[in-house]
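Q: Please find the sequence and the predicted model below.
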Amino acid sequence: MGDANWRIDHTGIGVADIQAAVRFYDAVLGALGLRPLIRITKDFGVATSVDDPDLGGVGYGADYPIFWIDVFHPSGVKQHTAFRAKTRDEVEAFYRVGLEAGGRDNGAPGPRAGGYPPGYFAAFVIDPDGNNIEVVLREG
């Protein structure tokens, strides 16, 4: 079975501070056209708002949740997740709002060399839990 036949339906990460993570991911994923589609409580009910004191998780996507942040899975394990951008402007916006929302620089927007395929334009931001969050545009 070739790579084109494999699909990931959704994924996610555990976070220590859900409110800090919501601020960060609302900003960086919003730059890519993704938004919070569902919020759940710690007992898997529907959360009434982002400020719900019992907020347990948020699912982001365009049509259905493809990326989750939650308090159920281990946090601080320093994972890497890469999101695909449609334009260089999205890469730039992701990086800028990521830093503004409390992320730390881990690689400014630009072309990558040294093991990356040709046309790999990316940026990297460390989220509030120490995860390496990347956005990539594959040009060419």
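A: Arrived safely. Residues are numbered from 1 along each chain as shown.
Q: C-alpha from now on. contacts and neighbour counts both.
A: Noted.
Q: Would you mark the buried spots in stretch 116-130?
A: Within stretch 116-130, the residues scored as buried using 16 or more other CA atoms under 10 Å are 121-130.
Q: residues in contact with it?
A: Applying CA atoms under 8 Å, 6 or more residues apart in numbering, the contact partners of stretch 116-130 are 15-16, 20-21, 24, 75-79, 88, 91-92, 94-95, 98-99, 102-113, 132-140.
Q: G102 is in contact with V22, isn't it?
A: No: assessed by CA atoms under 8 Å, G102 is found out of contact with V22, at 10.9 Å.
Q: In terms of packing, which of those two has more residues around it?
A: Neighbour totals were compared for G102 and V22, and V22 leads with 20 against 17 (other CA atoms under 10 Å).
Q: Presented hereafter is structure B, for comparison with structure A:
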Amino acid sequence: MLDHIGFKVADFAKSRAFYTRVLATLGYGEVLDVTPEMTGTDTHHLGYGKDGNPTFWISTGNTPPTGLHVAFVAPNRAAIDAFHREALAAGATDNGGPGLRPHYHPTYYAAFVLDPDGVNIEAVCHAPE
């Protein structure tokens, strides 16, 4: 349904370091860096994804969102475990460790962290193992 999503972050460099490190555990990386010089504005945008397709964006702006929840697809449960470890090592706050969430469905395996701006970030895998 969605093509991409993006939001402003309070500290672009800190969020860039965080997302670059954490999203690598799920197979995603920096895809498109749109600098202020490119747009002629003072706004910096960075798109993450894979295969040249940016689907998740962060931007400068000092107005991080409130109440936002973003869930990233993980290729397997081991990637979710790695996501959670790396996120905590990168300064995230634990918001629900890796494990099954059978109240969603029997094979819903996920982990949740709060990013540097307090955004609820999740990695999820629906596969049976």
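A: Great, that's in hand. Every value quoted in this text rests on a predicted model; they were computed, and no experiment measured them.
Q: Quote the end-to-end distance of stretch 28-39 of structure 1.
A: Start to finish, the residues bounding stretch 28-39 of structure 1 are 17 Å apart (CA to CA, to the nearest Å).
Q: Could I get the full set of helices for structure 2?
A: Here structure 2 has its helices, by DSSP state H, at 12-24, 36-39, 77-89.
Q: Quick one: closest of the ones you listed to T60 of structure 2.
A: Closest to T60 of structure 2 of the helices of structure 2 is helix 12-24 (CA to CA; 5.7 Å).
Q: and that closest one, which stretch of structure 1?
A: With TM-score structural alignment applied, helix 12-24 of structure 2 matches the range 18-30 in structure 1.
Q: who's in contact with that stretch?
A: Residues contacting stretch 18-30 of structure 1 (CA under 8 Å, 6+ apart): 15, 35-36, 50-51, 55-58, 60, 69-71, 93-95, 97-98, 101-103, 127-129.
Q: Pull out the buried residues from those.
A: The neighbour count (16+ other CA under 10 Å) marks 15, 35-36, 50, 55-58, 60, 69-71, 93-95, 97-98, 101-103, 127-129 as buried among those.
Q: Can you flag which of these belong to strands?
A: Residues of these located in strands (DSSP state E): 35-36, 55-58, 60, 69-70.
Q: Which of the residues you listed sits closest to R7 of structure 1?
A: Using CA to CA, those come closest to R7 of structure 1 at Y60, 17.4 Å.
Q: got a markdown table for the buried residues of stretch 116-130 of structure 1, with distance to V46 of structure 1 too?
A: Shown next, in a markdown table, are the buried residues of stretch 116-130 of structure 1 (distance: CA to CA, whole Å):
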| residue | distance to V46 of structure 1 |
| --- | --- |
| F121 | 38 |
| A122 | 35 |
| A123 | 34 |
| F124 | 32 |
| V125 | 30 |
| I126 | 29 |
| D127 | 25 |
| P128 | 25 |
| D129 | 24 |
| G130 | 28 |
